[in-house]
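Chemist: just coords:
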């Protein structure tokens, strides 16, 4: 019987993410009223903001009508408009709680949030029962579904009315036992820009798991008009954007400016629209170039942005776009080093070839190794850290480019005095092509990331390990 006057409250169940909700129902001589779905109140009380797009009603004439056990690739908010049900839920997702069971009764004063991949079934306990559910994706014949037999002996659901005595569809009778069920895989992670330095580091961090996909520009053009239908995006939980235009000097040319805005803003805007539309977490990598470098203290995530050149302007614009996505992480980095061509490899090569370089000595920052960025990406995702902006660099004392170069010479067994320090203005005085302005202070404050439990790698130790690995013979 419907209970009136309850306060909105939630109760967790043994199945992760499956939560029972008590709903306030107000009644008088005319009948009753309830707010079956009230986004503002319910999300404030802890319900995931799951973004329902479809409302379905299943009307059942007779007591004992039994439906299920179906697990769909979307979330559901289940309630009852009239009548009463016995509900049964079985975790059919990959993981340690696969096969876990929860049962309870649902009437108009109760509801339950059913996460993607949890099997849902019910049996009517009163005639003329209307079973109502909101879902956050449109039904599709191409979606992946998982089913379990209502009479499975392992789940051992204690149905109030014996299954032999109730109405069950032929399809439900034919569903497999738990031992034969294919668990529902988690929503996938897509890494775009997989061929770049960061993309390769992300592949090393996430590996070749079945729920992680990697795409190069040729495999997925982010500026193509068909991007919105290039994937079944609802199957993805995370997009990591490792693609970027990073030729900071070439970005100052007319052609480079167009290319930089296309790759760093237009493409990112397309990803942001997809992420927002499908509830996807968007991870984006930004840069110290969003700052003008005039600060005399390290930049925090909240420091005002003031990019000096085209590259920095495109990265700042992309940050603003990504920040509109409800689920987003923006990782700001500086002086990135990874596989392929970079400053450290260049200095090591000059040292070994006997060339004495002139290196700027009035820009200060820390190196950021792509392995640390990839590790930070995984950390933020797996710890469910608060969405927002995080600075990610190596840890330790900051230095200038000239100091880094000297350390590279030293670690490769060469005389660091061979590195000649010069000012930025001196270094670029004879440049024939446009030169992008550089921030003189690129030091990023790491306190916010550290508060999540992430421990950045010491920059000098990472540099030594990087050079050691670079010299090691290939297996």
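Modeler: Nice, thanks for sending it over. Quick caveat, the model's predicted, so the values are computed rather than measured.

Chemist: going forward, measure contacts and count neighbours with C-alpha atoms only.
Modeler: OK.

Chemist: I'd guessed residue 119 sits against residue 74; true?
Modeler: No: the pair residue 119 / residue 74 is not scored as a contact, 11.1 Å apart, by CA atoms under 8 Å.

Chemist: then this one, side by side with the first:
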């Protein structure tokens, strides 16, 4: 008999992501009423905001009707409209909990959330049982080909069916499903890394080396400026996009041609990615820049408003504003990026080796950001499911000027730091066509540290980089 007036409550199960809910059912002599799914209240007790798009009902005439075990390529929220069921769920996803089993009896006062890849089965315990479920993808014959199945009688799962299977009503297909030893686990949705051949993209390749769930796309595989790149991909197979691509030619962005290119890559393409993320419930990771600020503050935190000085900074700020409306987003703001490829540190090391005594700007203050640490920070945010939002992500340590860093490179290269002389930004760029630069670029790292990420000091990372280990 349905229990009335239980408080709404969530109960974890042995299968990660599978959560059993008590539902308040209000009844009297006329019958009963319940809010079967109420987004605001359910989110408050921990139900994922899974974005259902289809509601299905399975009516079962007789007690003993048994269906499953089917793992589907979408999330589902299951409840009973009338009658009772014995439900059985088996984790058929890749990973350490593959084969884990949970069973429970459901009546109209209970519901359960089943993530993608967890096998779902039920047996009716009363005649005239109606089983209902919300799913966050549309059923199709093609989607059914992506199911993973397990035999209801599998000895490893050892489900104690209340009505023995030989006495139950089963379909021929369900009787023929494979045993657990022959089941191919459902692979997780993929992470797509764009800009995979850039400095950060190469670091992300190393950070995710050996992870088959991460797919890398350079411009040849995914051109951000071509709408067809967005249209010709089955986004249902992905959970996350990491956009490591950007237009970063700061000075060229001030030209008519560069301005158009910067807006196309840093804003228009990002808006398309944001649309994809919203439409398909994906997490979008976007890399931002200290250039969204004018450099008037000594240290910039995540709450500071935009104040870009030049076109590049304007496009990055506009891209950040677009990404911020994606429900599941990480904006990773960095500065003075150093990785594999041409960059300031390699230029200084080359000058030192050639005996050049350069003049280097000494009134722009900030911290280096090594791509291996940016990549590690991005992976940390995703792996730990840190709260969505903006995170500053640079290396740690005392902020320095470009001239100070150049002197460190000279010293680490075995040359005399006094070979480097300082010059103001104004004097350095006098008579040149150059974009304005923020003078102070140090980013506050407290929010990132609070997630448990240990930020490496820039000077230690620089030492290893110059020595050839970075």
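Modeler: On my side now, so go ahead. In this text, all values refer to a predicted model and were calculated from it rather than measured experimentally.

Chemist: Residue 404 of the second structure: neighbour count?
Modeler: By the criterion of other CA atoms under 10 Å, residue 404 of the second structure has 19 neighbours.

Chemist: doesn't it fall inside a helix?
Modeler: Yes: counting by DSSP: H, G, I helix; E, B strand; the rest coil, residue 404 of the second structure is located in a helix.

Chemist: Am I right that it is in contact with residue 362?
Modeler: Yes: counting by CA under 8 Å, residue 362 is a contact partner of residue 404 of the second structure at 7.2 Å.

Chemist: which stretches of the stretch 101-250 of the second structure form strands?
Modeler: 101-106, 110-114, 118-124, 129-135, 148-149, 190-194, 214-217, 238-243 (DSSP state E, counting those that start in this stretch).

Chemist: gap between the last one and the chain center?
Modeler: Mean-position distance between strand 238-243 of the second structure and its chain equals 6 Å (CA atoms, centre = their mean, to the nearest Å).

Chemist: same thing with the second one?
Modeler: For strand 110-114 of the second structure, the gap between its own C-alpha mean and the chain's C-alpha mean amounts to 25 Å (CA atoms, centre = their mean).

Chemist: Give me the residues contacting that strand.
Modeler: 17-23, 47, 75-80, 120 (CA atoms under 8 Å, 6 or more residues apart in numbering).

Chemist: And the residues you listed, which is closest to residue 409 of the second structure?
Modeler: residue 17 (49.0 Å; CA to CA).

Chemist: Give me the three-state assignment for the closest one.
Modeler: Of the three states, residue 17 of the second structure takes coil under three-state DSSP.

Chemist: counterpart of it in the first structure?
Modeler: Matched to the first structure by TM-score structural alignment, residue 17 of the second structure sits across from residue 17.

Chemist: What separation do you get for the nearest residue to its match once chain neighbours are set aside and residue 21 of the first structure?
Modeler: In space, and not counting its chain neighbours, residue 17 of the first structure is closest to residue 115: 5.9 Å by CA to CA, 6 or more residues apart in numbering. Distance of residue 115 of the first structure to residue 21 of the first structure, given as CA to CA, to the nearest Å: 14 Å.

Chemist: do the same with residue 153 of the first structure
Modeler: Residue 153 of the first structure is 29 Å from residue 21 of the first structure, by CA to CA.

Chemist: More neighbours: the two, which one.
Modeler: residue 21 (23 against 10).

Chemist: Checking the more buried one next. Helix, strand or coil?
Modeler: Classification of residue 21 of the first structure using three-state DSSP returns strand.

Chemist: Quick one: residues contacting it.
Modeler: By CA under 8 Å, 6+ apart, residue 21 of the first structure lies in contact with 8, 9, 10, 11, 110, 111, 112, 113.

Chemist: check which helix or strand covers the third one.
Modeler: Here residue 10 of the first structure, judged by DSSP states H and E, is contained in strand 9-12.

Chemist: gap between that strand and the chain center?
Modeler: Its chain's C-alpha centre and that of strand 9-12 of the first structure lie 26 Å apart, by CA atoms, centre = their mean.

Chemist: how close does the closest residue to residue 325 of the first structure other than its chain neighbours get to residue 223 of the first structure?
Modeler: Excluding the flanking residues, the one nearest residue 325 of the first structure by CA to CA, 6+ apart is residue 276, at 5.4 Å. Distance, residue 276 of the first structure to residue 223 of the first structure, using CA to CA: 17 Å.

Chemist: what about the counterpart of residue 154 of the first structure in the second structure, neighbour count?
Modeler: By TM-score structural alignment, residue 154 of the first structure lines up with residue 156 in the second structure. Neighbours of residue 156 of the second structure under the rule other CA under 10 Å: 12.

Chemist: what sits against residue 174 of the first structure?
Modeler: By CA under 8 Å, 6+ apart, the contact list for residue 174 of the first structure reads residue 149.

Chemist: what about 10 Å?
Modeler: By CA atoms under 10 Å, 6 or more residues apart in numbering, the contact set of residue 174 of the first structure is 147, 148, 149, 150.

Chemist: coming back round to it: so which of the strands of the stretch 101-250 of the second structure is nearest residue 254 of the second structure?
Modeler: Comparing those by CA to CA, strand 238-243 comes nearest, at 23.2 Å.

Chemist: Give the aligned range of the closest one in the first structure.
Modeler: Residue span in the first structure matched to strand 238-243 of the second structure, by TM-score structural alignment: 236-241.

Chemist: Can you tell me what sits against the matching stretch?
Modeler: 186-194, 198-199, 202, 211-214, 233, 267-268, 271-272, 274-275, 278-285, 327-330, 374, 377, 381.
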